[in-house]
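predicted model follows, preceded by the sequence.
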Amino acid sequence: MRAVPLAERADGLATLRQIETRGYLAYAYQAKVNEATWLRIAVGAFASRGEAAAFGRVFAAAEGMDFFVTRAPIRVLPGAGELDFVVTPSALWVRGGDGARKVFTFATEAPNDGRLPAAILPELSPDSDAIAFVYDDRLYTATVDGDAALALTEPGAPWVAADTDYEWRPGWSPSGRYVAFLDQAFWEYPIELWVARADGGELRCLACNRDGQSRVRWFVWHPGEDRVLFVEGFAMGTVAVGGGLYSAEMDGTVRTVIAVERGGKREDYEEIAGPLRIEDGFLHFRRVRWLDDNFEQISITDDRLPIGRL
């Protein structure tokens, strides 16, 4: 709808606020044009250029503003009841029904995080009526009701962050009552497994750096919602790709399902790796064995265990 040089972002953001007050889903993002950085102010999220152009003509006639159609770094997650969560570089919106409502603002100044929206790790609940996401080292949830997003954690305790080198996502429990997540998910950091009530009522650690050097790599909820299955391995160094398979109950009791095999010889060493998934009554995972003494080549085989044994 409008683009201004980044040096004039105050003027562009004033336009953004003006459009938002009129009830439009609007957002700002930075874009490179001929080696210069511009701030673009955009309106709407559309599945095709034709749909966007049709809206643009109606918008221009109603608001007296010119428009142009271009791709924008946004993500639309279909929600329940014909509502959508729209993740833009500057805010999270709930769209549908009689309009759109902004439920969380990512940046009060000109947005400058080119990784958004992927960097917030957005994850829909099982019924698609809520979304969990990470921003500014905290975990949040938002619902299709359009109310303001709810913070489930405080800054730094636990430290909830997205790292491009350590992939993970918040994990909803089967009923949508809880969200599991990782604390300080960075390479060579001790990484803990936590659970929060989706409504903000409770926060607890299930696997709390049990030996001072371990990190949780992957996790998945048991269908009974009374425990979380996870892979935990050694935090320091880059050789370990997985670890042992464990089960954590909601009171923090941890049980070993498959221990890491660390024999005296390299060929006797085996790890469990993810991603973990539950399908057709089985927990699916991978087994990893090293093929050389320099720990550079690995053998990966798929395996599974009946849920009834977990």
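Received the coordinates, thanks.

contacts, neighbours, all on C-alpha from now
Fine.

distance of the nearest residue to residue 2 once chain neighbours are set aside from residue 198?
Spatial nearest neighbour of residue 2, excluding adjacent residues (C-alpha to C-alpha, 6 or more residues apart in numbering): residue 41 at 5.1 Å. Distance, residue 41 to residue 198, by C-alpha to C-alpha, to the nearest Å: 33 Å.

what does residue 94 give?
Noted for residue 94: a distance of 18 Å to residue 198, by C-alpha to C-alpha.

roughly how far apart are the residue most central in space within the chain and residue 90?
Central residue of the chain (C-alpha atoms, centre = their mean): residue 121, 1.5 Å from the mean position. The spacing between residue 121 and residue 90, counted by C-alpha to C-alpha, is 15 Å.

one more structure, for comparison:
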Amino acid sequence: MIAIAFIGAMAWLPPTLVGAQGPEIAAADAGPYYTVQILSVPAVRSDRVLRAYDDLKARGHLVYCRHAYVHERAYTRLRAGFFRDRHAAEACAETLRDKEGLHGFVTQADLAVASFGEAFDIVTTPNDLWLLSQGSLRPLYHFDSIEAAATCSTIAIGPDGRTIAFACDNRILRIDLDRDTTTTLAKGQSEDALFRCTLAWSPDGRHIAYLDRVGWELPTRLWIMRSDGDANRCLAGDDTGRTRVKSFRWHPSRLELFYVSGPTHGTVSVGGSLYRVNLQGRRDLLVPACLAERTEVCRQFRIAGDQIHYRIAHFDPDYQEITYTTQTAPLDP
């Protein structure tokens, strides 16, 4: 059966260890991967592709659609399977030809894979999220449109290891992997907002923090809600448009967050000041940006052990060049 060819080739994908932030954020696996293109028709005849997609997916096959332009003509393509080994993809192409009468060829699969160590992998296609666990493959979530798939955020796993959360199509969603249930936790404040936000679970799994905007000159605030979507409220930031929260991380063992907040407008800023805030909204300034000395904390920082590691950006007097110095500070001074 084709399903065996698909799953068998995928089951041995090597796990990738998660990063220093902890197990709640997946590690990206860059590939290369391979797939089998089995149909390519003019977009005006895409119903044929969609029927084949529905049929193969209903029988347990990982399939997805791609749009392409050839000589200024729009095409819809159907691809099947997901493999790390090209030879396995070629074997799948033969099986598709012999068992299904579908004549295809092997090509690279430009799909995102989120690896949660030994637990499972999640594959994002333009149509669906797929769960790969212990050789078993099943669809988790179907995107309503190609545009919705493009807004899918990084997948975050809860401390229980059986619940994930992600942002998609101006919503934050939670999926219980054991019950196979999907819950909408929050919706964006504008239909125009892509809402491809950063989100992360608290260490105890009872809260989810997230940023409500991602954009070059958009005000962005840090929000907190319970893991069931209740008590959704702003924890840091303002709606004046003067500042934006640019990044955040949870304290590894306490209900506190660290975040970088700085100017919204302008093409020079690379970060801002580093803060700590608890769930009651009490905020402490840890490392300030200094206008007189032309320094900022860079938006990317990490937590390892009992230390927080960050970089200071130093601008020259004309704001044409930047030099960086690396700093560390204790998490609990």
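Done, it's in. Predicted, not measured: the structure shown is a model, and the values here were computed from it.

kindly provide the TM-score of these chains.
Taking TM-score structural alignment, normalised by the length of the first structure as the basis, the two superposed chains have a TM-score of 0.83; 295 aligned residues with a C-alpha RMSD of 2.9 Å.

sorry, back to before: and the residue nearest to the centre of the first structure, what's its match in the second structure?
By TM-score structural alignment, residue 121 of the first structure lines up with residue 153 in the second structure.

my read: that match touches residue 210, true?
No: taking contacts as C-alpha atoms under 8 Å, residue 153 of the second structure lies outside contact range of residue 210: 11.0 Å.

okay, and the common contacts of the two?
Common neighbours of residue 153 of the second structure and residue 210, using C-alpha atoms under 8 Å, 6 or more residues apart in numbering, are 197-198.

hmm, back to that, so the residue nearest to the centre of the first structure makes contact with residue 136?
No: in this structure, residue 121 of the first structure is not within contact of residue 136 by C-alpha under 8 Å, at 11.9 Å.

corresponding residue for the residue nearest to residue 2 of the first structure in the second structure?
Residue 41 of the first structure maps onto residue 78 in the second structure, with residues paired by TM-score structural alignment.

and the helices in the stretch 1-150 of the second structure?
Along the stretch 1-150 of the second structure, the segments classed as helices by DSSP state H, counting those that start in this stretch run 2-10, 47-58, 86-95, 146-150.

that older thread, quick one, which of residue 41 and residue 198 of the first structure is more surrounded?
More crowded of residue 41 of the first structure and residue 198, by other C-alpha atoms under 10 Å: residue 198, with 26 against 20.

quick check: the more buried one vs residue 151 of the first structure, distance?
Distance, residue 198 of the first structure to residue 151 of the first structure, using C-alpha to C-alpha: 9 Å.

what is the neighbour count of the aligned residue in the first structure for residue 125 of the second structure?
In the first structure, residue 125 of the second structure lines up with residue 88, judged by TM-score structural alignment. Residue 88 of the first structure is flanked by 26 other residues according to other C-alpha under 10 Å.

what's the spacing between residue 88 of the first structure and residue 11 of the first structure?
According to C-alpha to C-alpha, residue 88 of the first structure and residue 11 of the first structure sit 20 Å apart.

mean deviation of the lengthiest strand in the second structure from the first structure?
Using DSSP state E, we find that the single longest strand of the second structure is strand 73-83. On superposition with the first structure, the mean distance recorded for strand 73-83 of the second structure (mean C-alpha distance after the TM-score superposition for the first structure) is 1.8 Å.

now do that strand against helix 86-95, angle only.
Comparing the axes of strand 73-83 of the second structure and helix 86-95 via axes from the mean of the first three to the mean of the last three C-alpha atoms, to 10 degrees yields an angle of 110 degrees.

got the buried residues for strand 73-83 of the second structure?
75-83 (16 or more other C-alpha atoms under 10 Å).

farthest pair within those?
Based on C-alpha to C-alpha, the longest span within the buried residues of strand 73-83 of the second structure runs between 75 and 83 and measures 23.8 Å.

circling back to that earlier point, can you list the helices of the stretch 1-150 of the second structure in JSON lines and add mean neighbour count and distance to residue 254 of the second structure?
Converted to JSON lines, the helices of the stretch 1-150 of the second structure look like this (neighbours: other C-alpha atoms under 10 Å; distance: least, C-alpha to C-alpha, whole Å):
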{"stretch": "helix 2-10", "mean neighbour count": "19", "distance to residue 254 of the second structure": "38"}
{"stretch": "helix 47-58", "mean neighbour count": "15", "distance to residue 254 of the second structure": "43"}
{"stretch": "helix 86-95", "mean neighbour count": "20", "distance to residue 254 of the second structure": "46"}
{"stretch": "helix 146-150", "mean neighbour count": "17", "distance to residue 254 of the second structure": "33"}
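
so where do the strands sit in the stretch 201-310 of the first structure?
Remark: strands assigned in the stretch 201-310 of the first structure by DSSP state E, counting those that start in this stretch are 203-207, 214-221, 227-234, 244-249, 254-258, 270-279, 282-290, 298-306.

swap in the stretch 1-150 of the first structure?
Using DSSP E, counting those that start in this stretch, the strands of the stretch 1-150 of the first structure run over 2-5, 26-33, 36-43, 75-78, 84-87, 91-96, 99-105, 123-124, 130-135, 138-143, 150-151.

what sits up against the third one?
Residues from elsewhere that reach strand 36-43 of the first structure (C-alpha under 8 Å, 6+ apart): 1-6, 9, 12-13, 15-16, 24-32, 110.
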